[in-house]
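Visitor: dropping a prediction and its sequence here:
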Amino acid sequence: MRHIPWDGFQLFLTIAEARSLREAAVKLKISAATVSRRLEALEQQIGAPLFERLPGTLRLLPLGEALLPEAAAMRERADALNRLIGVRDAFDQGPVVVTTTASVALFLARHLLELHAACAPVGIELSASRQILNLARREADIALRLRRPPAEGDLRVKRVSQMTSALYAAKSYLAQERWRGGEDDVRRLAFFAVGQEPERSQRAAWLRAVMGTKRPLAQIDELHLRLEAVRQGGAAALLPCWIGESDPDLTCVGGRDAPFREDIYLIFHNDLAQNPRVRRAAAAISDLLKRRAADLAGPAGANLGRS
C-alpha cells in the first residue's frame, strides 16, 4: 500500500488551485523547476499523472479531479487544528498579522503610534497587499478589505468604516490648464486610470462617469505611484480624500457631489474569536477607524474653488 506524505497533498492542492507551475512556485516561494520536479516525484509515488500539461496552464486529469475534494477536506481539518492551537496563543507570542489594501495600510501607518498604544502589549505586523491572504490557514490573522468578502468560510465580518475617494490634481497643473474651478470643466483635464480587475471595476466605472470616454494618460494601479504622478502635475487621478485633502499642493477637481465610497470591512476567522491577541488587535483597529471616520470620509471636494 502506497503512503503519500501530507506535504505531497499540500503540493498537489497548491498546483491545482494555481493551475500553473509558475503561480504555484510564487505561492510556495520556490522555483518553478523545483515545483515541477516535486510534482513528477508525487505522480511517480501515486503511479499515475494528476495533470495534463498544456501551454501556460495545467488541467486536472480524472484522478486529480477525484483527489481534489478529499485533499481539500484534509487541509481544512489541518487548518482547523492549527487555528485551535492558535486560540491558546499567549500575549507575548508574536505580532498579529493584518493584511489590507494600500490605501487602508497607509492610513493605519499614519496613525500607527495611536494604534500601537491601543494594542499594547500585542504587536501589529502590517501587510499591504491586493493578494487575499488565507485567514483559514493563518497566512494573516485579520484582513481589512474595501469590499465585502464572499459568504463562504467561517469568517467574522464587521463593517467598521467607510473610505471616500475623489479626483485630485496638482495646483500647478490646474494653473497651467487655466482650470476654472468647476466640475463641469473637469473632462478636459488629462487623468490617470486605475486597474480594470473585477474588484476595481467600480472605480473604473466611477471614473468613466466623471471623465467620460476620453482615454487616460496612463494606467497606474499602485496608490503611492499614482499619488506621486499626480503631485508631479500633468493629470488628475482618483485618490482617497484623506490624502488629497491633507496635501496642500492638491485640489479636488471632481467628486464633490458624488464621491466614490467604499465600505471598510474587518474580517477574521471565527476560530480566533476567543484569541485574546486577535480580539485586542481587532478592537483597537475598529476603534481607530471609527474615531477617524470623518477623516476617511473626506470631505470630498473641500478644496474646490481654492487657488
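Guide: On my side now, so go ahead. Numbers count the residues shown, from 1 in each chain.

Visitor: drop to CA atoms for contacts and neighbour counts, all remaining ones
Guide: OK.

Visitor: count of neighbours near L42?
Guide: 21 (other CA atoms under 10 Å).

Visitor: before we go on, here's another structure to hold up against the first:
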Amino acid sequence: MNWDDLRIFLAVARTGTLSAAGRRLGLDATTVARRLGRLEVEAGRSLFEVTPAGHILTARGQDLLGHAQTMESAAIACAEGAQAGLQASGTIRVSVAEGFGTSVIAPHLHEFADAHPGIGVELVASSGFLNLSRREADVAVMLARPQRGPLVARKLTDYNLGIYGRRGVARPLSSIADLGEERLVGYVPDLIYAPELHYLEETAPGLSATLSSTSVNAQAAMIRSGAGIGILHCFVGDLDPLLERLLPEEVDIARSYWLVMHRDLRGVARVKAFVDWLDGLVTRMRPLMVGRP
C-alpha cells in the first residue's frame, strides 16, 4: 500500500472528517476523498462508515489502523535516523491547560525559539486536552496521568493553589468558614472537564461560585477587578501585584502536572529538545509553582 495514502487514512481516522484531515495535511477535502477511495479499492472493502457524526472506522478499518500506525512509527524512526547529528527542526504541537500555558510557557517561549530556531511551536492552551493517542498533539501537560493508550507519562512538577482577592478590596478573612459569606469566583460546575478542578468543593463542602467561567484567565480577570475572591494557581496570583493571597495556611491546594507524549515520539529530536527545555523552565520556577516565592 502507498504510504502517502495511509497517512491520509490515519488523518481521517484521527480527525473524523475529510475536511479536518485535509487541513491537517495541507490538502483539500476532494483530494483526501479521492486518495481514501483509492486505498479502499486496494483494501477491497470500505474502511469507514460515513455517519452524521463523521467518518467511523469499520472492522476492516480497525484492522488496517494498527498496521498503519506501525508503519508511521517506522517512518518517524527512519526520519530521525536520517537527521541524526543535524539541528533539530520541524513543528511541535503542545497541548496544555490554559493557566499553565498562558502563565508559565508563553512568557518564556522566546527562550526556546532563540535556542532552537529550526523548531516551530504550536501552543494549544485551552480547557481540555488534545488526544495524543490520535496524534492530535505531540506533547501534553495534563492534570492527571492518563490510564490507557500508547503513551508515556511522568510527573513534570507539583504546584499549589490558594485563594486570592484584589489587594485593598478583599476584606480580611479569619477562617474558611468566612468564605460562605463572600462572593466567590470559580468554574461553571457542569462544565468542569477534570475532577482536579473541583477546588471549591475540596476547600469546604457546599461552596459554590456566584461568578463563574470555563476560563481560568477569565476567573483571574474577575478576581483582579474586585468582583469577588477565588482560587488561583500560585504562579498566577503571587506574580500579580493587584492580588493578595488570603488564608494561606488554611487554603493550600496541592496538585501535579504530568508530561505525556506518544511512545513513538520519545526519541524525536524536536520533541526531546522541547521537553528538556520545559524541564529546565519548571525547575527554575519551582518555588513560584508551589507558592513559596
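Guide: Yes, it's here. None of the values given here were measured: they were computed from a predicted structure.

Visitor: L281 of structure 2 pairs with which position in structure 1?
Guide: Using TM-score structural alignment as the criterion, L281 of structure 2 maps onto L288 of structure 1.

Visitor: contacts for the helix or strand its match falls within?
Guide: Take DSSP states H and E as the rule and L288 of structure 1 turns out to sit in helix 276-291. Contacts with helix 276-291 of structure 1, where a contact means CA atoms under 8 Å, 6 or more residues apart in numbering, come from 87, 89-91, 96, 115, 118-119, 122, 124, 141-142, 160-161, 266, 272-273.

Visitor: narrow those to just the buried residues.
Guide: 87, 91, 96, 115, 118-119, 122, 124, 141-142, 160-161, 266, 272 (16 or more other CA atoms under 10 Å).

Visitor: tell me which other helices or strands the longest strand seen in structure 1 touches.
Guide: Counting by DSSP state E, the longest strand found in structure 1 is strand 155-170. Strand 155-170 of structure 1 sits against helix 223-231, strand 236-240, helix 241-244, strand 250-254, strand 260-269, helix 276-291, helix 293-297, with contacts defined as 3 or more CA pairs under 8 Å, 6 or more residues apart in numbering; DSSP states H and E.

Visitor: in the longest one, what counts as buried?
Guide: I take that to be helix 276-291 of structure 1. Using 16+ other CA under 10 Å as the burial criterion, the residues of helix 276-291 of structure 1 that qualify are 276-282, 284-289.

Visitor: in what helix or strand does the counterpart of G66 of structure 2 in structure 1 lie?
Guide: Alignment note (TM-score structural alignment): G66 of structure 2 maps to P69 of structure 1. Element membership for P69 of structure 1 (DSSP H and E) is helix 62-87.

Visitor: could you point out which element follows that helix?
Guide: Following helix 62-87 of structure 1 in sequence order, the next helix or strand is strand 96-100 (DSSP H and E).

Visitor: give the next helix or strand downstream of that next one.
Guide: The C-terminal neighbour of strand 96-100 of structure 1 among helices and strands, as given by DSSP H and E, is helix 102-110.

Visitor: show residues contacting that following helix.
Guide: In contact with helix 102-110 of structure 1 (CA under 8 Å, 6+ apart) are residues 115, 126-130, 144, 222-223, 240.

Visitor: now it: how far from the chain's centre is it?
Guide: 12 Å (CA atoms, centre = their mean, to the nearest Å).

Visitor: ok, now stretch 31-47 of structure 2?
Guide: On CA atoms, centre = their mean, the centre of stretch 31-47 of structure 2 falls 33 Å from that of its chain.

Visitor: and what of stretch 151-170 of structure 1?
Guide: Centroid separation between stretch 151-170 of structure 1 and its chain, computed with CA atoms, centre = their mean, is 10 Å.
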